[in-house]
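In: Give me the fold of what follows.
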Amino acid sequence: MFEQIKVFFMKIWNELIITIIVGFFIRSLKKSKELVKPTINELLNNIDYNSKNWKEEIDKVLEIKTTVERHFPEYKDYLLIQYGSSVIPDNKLPSDYDFIVLLLGYPIEGNRYMHNKGTISDESNETNKDQVDIVFRDYLSFLFAASAGMPYENSVIYNGKLVKGHQGYFQWLKNITKNILFDKDFLIRRFKEKIIAEKQEFHKCLKECEEFGHDEYYVIRAGYYYITSILQLRRIQNFEKVITQNQVIELSKVRSFYEDILDDNIRNKYEQLVENLKRNNTLDLISIDDIKEVLLYIGEEYDKNK
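Out: Down below sits the predicted model:
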């Protein structure tokens, strides 16, 4: 009799322990799920593009409206444009989202230049910089750059998709730049000015990194723009007197520059740089020393020929 009672209580005790353990595990699992915030990439991938509110959902996920209100209060409206590989239907590349926000309004004196350089969203900084790229630009300055033959701006206008904002403003960009022709000498002068500005930006980011511990990502990003502009200028110098918009847009396809670099080691470093900035590889695979080495090779050659 005693043994039966003992077995009975042991059975109840074991069931109680199992219930407590399972309950604790379930509560811990629920809590961990609540703590793990979905990435921007996951949120964007789960948007229902058949929904009539999909544009508002993208704007909300990227926190565009709140970012504009917080950081750019002098601008009263904006265009949200998606561009790059994620715009191409059924593309086989990894999810790679690129957005640009063109700010509409009248900034206080001196701020238009700052916004024209491309200020980066909080949402594409730090942990999300390998998932999504969101750049903020002044609308008129962006238009002037496109009209002057800048490849990035023309590519965004030609291939980009308006997500949110007045269709008329986006169509105006397309109409003004459609079939536009550029003078080779004019474009060369603009690029030389651009390269000077990008060189200054690179050294500024480098100094801030070395002296104040700022994120290396911004040095690498600035180096990418600086190096790529030099390679683009080389191509322009071999163009005919009159340059078409299609030729300018081709300059935005930076992978085509790999073959322009004769040194295998330098070519591999630049290729790594491009693929990292396109978020196909981890940023850990490129270093500031790699950027300096590429610049030493390409920059010295540029200085000799300019």
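In: contacts and neighbour counts: CA atoms only from here.
Out: Will do.
In: Mind jotting down where the strands sit in this structure?
Out: With DSSP state E as the definition, the chain shows strands at residue ranges 75-83, 97-105, 119-120, 132-138, 161-164, 181-183, 242-244.
In: do you know which of those strands lies nearest residue 232?
Out: Residue 232 lies closest, by Cα to Cα, to one member of the strands of the chain: strand 242-244, at 13.3 Å.
In: hmm, who's touching the closest one?
Out: Identification of contacts with strand 242-244 by Cα atoms under 8 Å, 6 or more residues apart in numbering yields 179, 180, 181, 182, 183, 184.
In: and for comparison, fold this next one:
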Amino acid sequence: MINKIISFINEHNTAFSGWGVALFTGIISISTIIVKIIIKACKKKADNVSELMDSTKSDGIYIKSELSKALRIKETMKETFPEYKDFLLVQYGSSVNSDNNLPSDFDFIVLMLGYSKKEVKFMHNKGTTNQISDSTNITHVDVVYRDYLSFLFAASAGMPYENSVIANGKLVHGHEGYFCWLKNITKNILFDRDFLIRRFDEKIIIEKEQYVKCRKEMINFDHDVYYVIRAGYYYITSIIQREKIKAFEKVIIQKDVINLASVRNFYDSFKDPNTRDKYVNLVENLKRNNSFTTISVEDIEMILSNMDLF
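Out: Reported below is the predicted structural model:
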């Protein structure tokens, strides 16, 4: 296009002098570069989580395709859970209502729709995803994968985490009807305290086994200490939650179990100040995705050996 314009100018020398051709050519060249930069900027993908959270909604379906692509949800499901064909992506935790100008971690849960013949129906990624973070966001994004129906059953039993996600979470990708169904089923349900305690007894056994397994893998195979500390956190916190439930009335409502998901409320549950400080350090390191230089496996063991609560 530019060459055609220059040829036109050369053919009409009486209208344009040599310096005019040079000047006009320069202007067009600069304009072309500017246009290319603008087009490139428009096509450039968002680099941080806050920008990727922008979405559209059509016919009851929330679409946040850029975020789903950045988190590699479809690829992960295809590799690990191939029998699941659809999903809900739910954002939960402090980032739902936080000021995104401040450093923040982002917690997501992928509720997988379908039926798997395998026993493994969940996965928790460490989720360090620098590609979708920048200096305004801490570089950690936590992603949990769960079977939709098993998540619903746990919520119906009164599990705090699941009920907190349902009540306070935000659907960012998927069919709105499936998420509304979770809300409608659980919001007016009455939970039986003794039944919930038995569920926690089973949960604690599983989490203890997971903690022991992670610790052995760290010692024998040099696996990341992060997984040991996280498993210890779940194990310890479930013990505290169970003790809190024992003090409840016979019939529990959703608000009661949601309060149990706010683990910072447990800081004053320890009689021993040193044990309390260790637990506070454990929670804050995990919640803020900080480095684990100030918390160790020995600290986890110390907390477990001093679980003298209330």
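In: closest to residue 12 of the first structure among the contacts of strand 242-244 of the first structure?
Out: Nearest to residue 12 of the first structure among the contacts of strand 242-244 of the first structure, counting by Cα to Cα, is residue 179 at 82.2 Å.
In: which residues does that closest one contact?
Out: Residue 179 of the first structure makes contact with 244, 245, according to Cα under 8 Å, 6+ apart.
In: Helices of the stretch 1-150 of the first structure, residue ranges please.
Out: In the stretch 1-150 of the first structure, the helices defined using DSSP state H, counting those that start in this stretch lie at 2-35, 40-45, 54-62, 64-71, 111-116, 139-147.
In: what's the first-to-last distance across stretch 245-254 of the first structure?
Out: 16 Å (Cα to Cα, to the nearest Å).
In: List the buried residues for it?
Out: Under the neighbour-count criterion of 16 or more other Cα atoms under 10 Å, stretch 245-254 of the first structure has 245, 246, 247, 248, 249, 251, 252 buried.
In: Pipe those into TSV and attach distance to residue 91 of the first structure per row.
Out: Formatted as TSV, those follow (distance: Cα to Cα, whole Å):
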residue	distance to residue 91 of the first structure
245	25
246	22
247	24
248	23
249	20
251	21
252	19
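In: before we move on, the earlier item: would TSV of the strands of the first structure with mean neighbour count and distance to residue 285 of the first structure be doable?
Out: What follows is the strands of the first structure, written out as TSV (neighbours: other Cα atoms under 10 Å; distance: least, Cα to Cα, whole Å):
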stretch	mean neighbour count	distance to residue 285 of the first structure
strand 75-83	20	25
strand 97-105	22	21
strand 119-120	16	22
strand 132-138	22	19
strand 161-164	18	31
strand 181-183	16	38
strand 242-244	15	36
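In: Of the ones you listed, give the one that comes closest to residue 281 of the first structure.
Out: Short answer: strand 132-138, nearest of these by Cα to Cα, at 13.5 Å.
In: Next, the mean deviation of that closest one compared to the second structure.
Out: Here the mean offset of strand 132-138 of the first structure against the second structure after fitting is 0.6 Å, by mean Cα distance after the TM-score superposition for the first structure.
In: Show where that strand falls in the second structure, residue numbers please.
Out: The aligned range for strand 132-138 of the first structure in the second structure is 141-147, by TM-score structural alignment.
In: For residue 145 of the second structure, give its distance to residue 101 of the second structure.
Out: For residue 145 of the second structure, the distance to residue 101 of the second structure equals 27 Å [Cα to Cα].
In: Please say which position in the first structure residue 244 of the second structure maps to.
Out: Counting by TM-score structural alignment, residue 244 of the second structure lines up with residue 235 in the first structure.
In: Which residue comes closest to that match once chain neighbours are left out?
Out: Spatially, and ignoring its direct neighbours in sequence, residue 235 of the first structure is nearest to residue 251 (8.0 Å; Cα to Cα, 6 or more residues apart in numbering).
In: Over in the second structure, tell me which residue corresponds to the one you found.
Out: In the second structure, residue 251 of the first structure lines up with residue 260, judged by TM-score structural alignment.
In: ok now do its match, which residues does it touch?
Out: Contact analysis of residue 260 of the second structure by Cα under 8 Å, 6+ apart lists 160, 241, 244.
In: Report the contact partners of the aligned residue in the second structure for residue 56 of the first structure.
Out: Using TM-score structural alignment, the partner of residue 56 of the first structure in the second structure is residue 65. Taking Cα under 8 Å, 6+ apart as the criterion, residue 65 of the second structure is in contact with 55, 173.
In: Just tell me what residue 264 of the first structure corresponds to in the second structure.
Out: So, by TM-score structural alignment, residue 264 of the first structure is matched to residue 273.
In: got it, and residue 83 of the first structure?
Out: Checking TM-score structural alignment: residue 83 of the first structure goes with residue 92.
In: what's the closest non-adjacent residue to that match?
Out: Nearest to residue 92 of the second structure is residue 169, by Cα to Cα, 6+ apart, at 4.4 Å.
In: Kindly report the same for residue 153 of the first structure.
Out: residue 146 (5.0 Å).
In: In space, what's closest to residue 64 of the second structure - neighbours in sequence excluded?
Out: Closest residue to residue 64 of the second structure apart from its sequence neighbours, by Cα to Cα, 6+ apart: residue 55 at 4.9 Å.
In: Many thanks, I have nothing further to ask.
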